[in-house]
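> coords below, sequence missing:
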C-alpha cells in the first residue's frame, strides 16, 4: 500500500484528502506539526507528497524545495484557485506537477495514480524512473532540461503509443512557450542521446511522417 504524506493547512480540505486517499487504497498521513515537516517526512518515508500552496501563512513551495533536497519521491502541489501556478513553476520548486483547488475526487485520484505509475514503474520490472529534471535507469542518471523532461514525461505516460509531432510541439508550447518544428527535432535528438548514455539505445523510434513511439525495456 502506497503511503502519501499530506501537507494541507485547511482542515476541511485535509479531511477530504484523507478520506479520498483511503477510498483509493492509499495510506495517508496528515502533517501534524508544520515546524517539523522534514522530520515527519523522513520518519514516514512516503511514496508521494501532496503540498498545499497559495496562502501567505504557509509557503508550500518552500517545503517542496526542502523535501526535494532530501528525498526523491514525487511531489504534487495543490495551489489555491487564485494562485498563478504552472508546470514550470512546479518543476522549478522540486515538484512533479500540480492540480488546482477546488479539488475533485476523480481528477485527484487519476493524477496521483499516473504519477505513482510513472515514478514507480520499477516496481513492475522496469528500472526506468523519471524525476523532476532527471531520469534514471538501472542506477545510471542523466539530467534533463525542461523541454526534455516534458517530452520524456509524455513518452512514459504513453509507452508504445504514437505521439505525433503536432501533439509534442503543442505540449512543449503550452509548458515552455512558443516553439518551432526544428526545436522539437533538436530536443528529440538530445533526449535520445541521453537515453543512450544510460543504456536505453533506440528507445525513441521515429514513425516517418507522423511522430514518435517510446519503447521501454
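Yep, it's here. Because the structure is a prediction, the values reported are computed rather than measured.
> from here on, just use CA atoms for contacts and neighbour counts.
Will do.
> which other helices and strands contact the helix or strand residue 106 falls within?
Using DSSP states H and E, the element containing residue 106 is helix 105-119. Where contact means 3 or more C-alpha pairs under 8 Å, 6 or more residues apart in numbering; DSSP states H and E, helix 105-119 is packed against helix 11-23, strand 128-131, helix 146-157.
> what is the neighbour count of residue 130?
By other C-alpha atoms under 10 Å, 24 other residues sit near residue 130.
> who are the contact partners of the residue positioned nearest the centre of the chain?
The centre of the chain sits closest to residue 96, judged by C-alpha atoms, centre = their mean, with a distance of 2.8 Å. Counting by C-alpha atoms under 8 Å, 6 or more residues apart in numbering, residue 96 touches 74-76, 90, 115, 131-132.
> what's the longest helix in the chain?
Longest helix in the chain by number of residues (criterion: DSSP state H): helix 181-197.
> mind listing what's buried along that helix?
Buried residues in helix 181-197, counting neighbours by 16 or more other C-alpha atoms under 10 Å, are found at 184, 188, 191-192, 194-195.
> likewise for stretch 88-96?
Within stretch 88-96, the residues that count as buried by 16+ other C-alpha under 10 Å are 90-96.
> so for residue 184, what's the nearest residue that isn't a sequence neighbour?
Of all residues not flanking residue 184 in the chain, residue 169 sits nearest, at 6.4 Å (C-alpha to C-alpha, 6 or more residues apart in numbering).
> ignore the last one, residue 66
Nearest residue to residue 66, sequence neighbours excluded (C-alpha to C-alpha, 6+ apart): residue 38, at 7.6 Å.
> okay, pairing it with this:
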C-alpha cells in the first residue's frame, strides 16, 4: 500500500480527498501541527506528497524546499492559485505536477497513479535521509540532529555510529560490529578510536538533552534506547 502525505489545512477538503484516496487503497496521512511538517514527514516516510500552497505558518513552497533538501519523493501541488508564476515556481522547486482547484477527483487519481508508476519500479520504497528518534530529527545527509532544544552537527564518524545504533534501537550493537561496519565503509578506526568517537557523540548529544539515550553495556557494546522503553 502506497503512503500519501496530504499537507492541506482545509479540513473538509482534506477529509474528502482522504476518503477518495482510501477507496483506491492508498494510506493517507495528514498534518495536525503545521509547525512539525518535517517531523511528520520523517515519521511517515511517504511515497508521495500532496501540498497546498496557502498554509499556516509557512507556505507550500517552503515545505517543498525542505522536503527536496532531504528526499526525492514525488510532490504534487494542489492549489486554487492560478497565476503562471505559481506553477513555474512549483516546477523549479522540484514538484512533479501542479493541479488547480477546483479539480475532478478522477484527474487527481490519474496523476497520482501515473507518477507512482513512473517513480516506483517494482514498488521499491523511496529512500529518505531523515529519521526520528526520541523527539529528535536526525538528518544523515546534513550530519545533523535537531529537536526543541537546538541543533548539532556531527562528524562523519559520529553520524555513522549514530545511524548504526538508531537503526538497531533497543538492541545492543557490539563494538566489533560497529568497527566492522566502519571498516566496510572505509572508515578505519581502532578500538580506542571507537571509544573516543562514542564519547564525543554522547557529549554532543548531551547539548540537546539526548546523551542518556546512548548507553554503554560493559563487555557487550552500545545501545540506542527509544524513550518509551527507557526505565528512567
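Cool, got the structure. These numbers come from a predicted model, not from an experiment.
> kindly provide the TM-score of these chains.
Remark: TM-score between the superposed chains equals 0.53 [TM-score structural alignment, normalised by the length of the first structure]; 125 aligned residues with a C-alpha RMSD of 2.2 Å.
> distance from stretch 140-150 of the first structure to the middle of the chain?
12 Å (C-alpha atoms, centre = their mean, to the nearest Å).
> where in the second structure does that stretch align, residue-wise?
Alignment note (TM-score structural alignment): stretch 140-150 of the first structure is unmatched in the second structure.
> burial-wise, tell me which of the helices and strands packed on helix 105-119 of the first structure comes out on top.
Most buried of those by mean neighbour count (mean count of other C-alpha atoms under 10 Å) is strand 128-131; its value is a mean of 22.
> elements contacting that one?
Counting by 3+ C-alpha pairs under 8 Å, 6+ apart, strand 128-131 of the first structure packs on helix 105-119, strand 134-137.
> repeat that for 6 Å
On a contact count with 3 or more C-alpha pairs under 6 Å, 6 or more residues apart in numbering; DSSP states H and E, strand 128-131 of the first structure meets strand 134-137.
> may I see the buried residues of the strand it packs on?
Here strand 134-137 of the first structure shows 134-137 as buried, counting by 16+ other C-alpha under 10 Å.
> adding distance to residue 104 of the first structure, write those residues out as CSV.
CSV is the format used below for those (distance: C-alpha to C-alpha, whole Å):
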residue, distance to residue 104 of the first structure
134, 30
135, 30
136, 32
137, 34
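> matching the residue nearest to residue 184 of the first structure against the second structure, which residue comes up?
Under the alignment (TM-score structural alignment), residue 169 of the first structure maps onto nothing in the second structure.
> ok, back up a step: just put the contacts of residue 96 of the first structure in a markdown table and tack on distance to residue 155 of the first structure.
A markdown table is the format used below for the contacts of residue 96 of the first structure (distance: C-alpha to C-alpha, whole Å):
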| residue | distance to residue 155 of the first structure |
| --- | --- |
| 74 | 18 |
| 75 | 20 |
| 76 | 20 |
| 90 | 20 |
| 115 | 13 |
| 131 | 14 |
| 132 | 15 |
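> tell me, how many residues neighbour the residue nearest to residue 161 of the second structure when sequence neighbours are not counted?
With sequence-adjacent residues excluded and distances taken as C-alpha to C-alpha, 6+ apart, residue 161 of the second structure is closest to residue 178, at 7.1 Å. Burial measure for residue 178 of the second structure: 19 neighbouring residues, criterion other C-alpha under 10 Å.
> secondary structure element for residue 178 of the second structure?
Residue 178 of the second structure belongs to helix 175-184, assigned by DSSP H and E.
> which bit of the first structure covers that helix?
Applying TM-score structural alignment, one finds that helix 175-184 of the second structure aligns to no residue range of the first structure.
> run the chain-centre distance for that helix.
26 Å.
> and for stretch 50-67 of the first structure?
Centre-to-centre, stretch 50-67 of the first structure and its host chain are 16 Å apart (C-alpha atoms, centre = their mean).
> with stretch 119-130 of the first structure instead?
Taking C-alpha atoms, centre = their mean, one finds stretch 119-130 of the first structure lying 14 Å from the centre of the chain it belongs to.
> follow-up on the earlier one: give the aligned range of the longest helix of the first structure in the second structure.
Counting by TM-score structural alignment, helix 181-197 of the first structure lines up with no residues of the second structure.
> helices or strands up against that helix?
Counting by 3+ C-alpha pairs under 6 Å, 6+ apart, helix 181-197 of the first structure packs on no helix or strand.
> mind listing what's buried along the helix or strand just after it?
Later in the chain than helix 181-197 of the first structure, the nearest helix or strand by DSSP H and E is strand 204-207. For strand 204-207 of the first structure, a neighbour-count test (16+ other C-alpha under 10 Å) marks 204, 206 as buried.
> continuing past strand 204-207 of the first structure, what's the next helix or strand?
Using DSSP H and E, the helix or strand that directly follows strand 204-207 of the first structure along the chain is strand 211-214.
> against the second structure, where does that following strand fall?
Using TM-score structural alignment, strand 211-214 of the first structure finds no match anywhere in the second structure.
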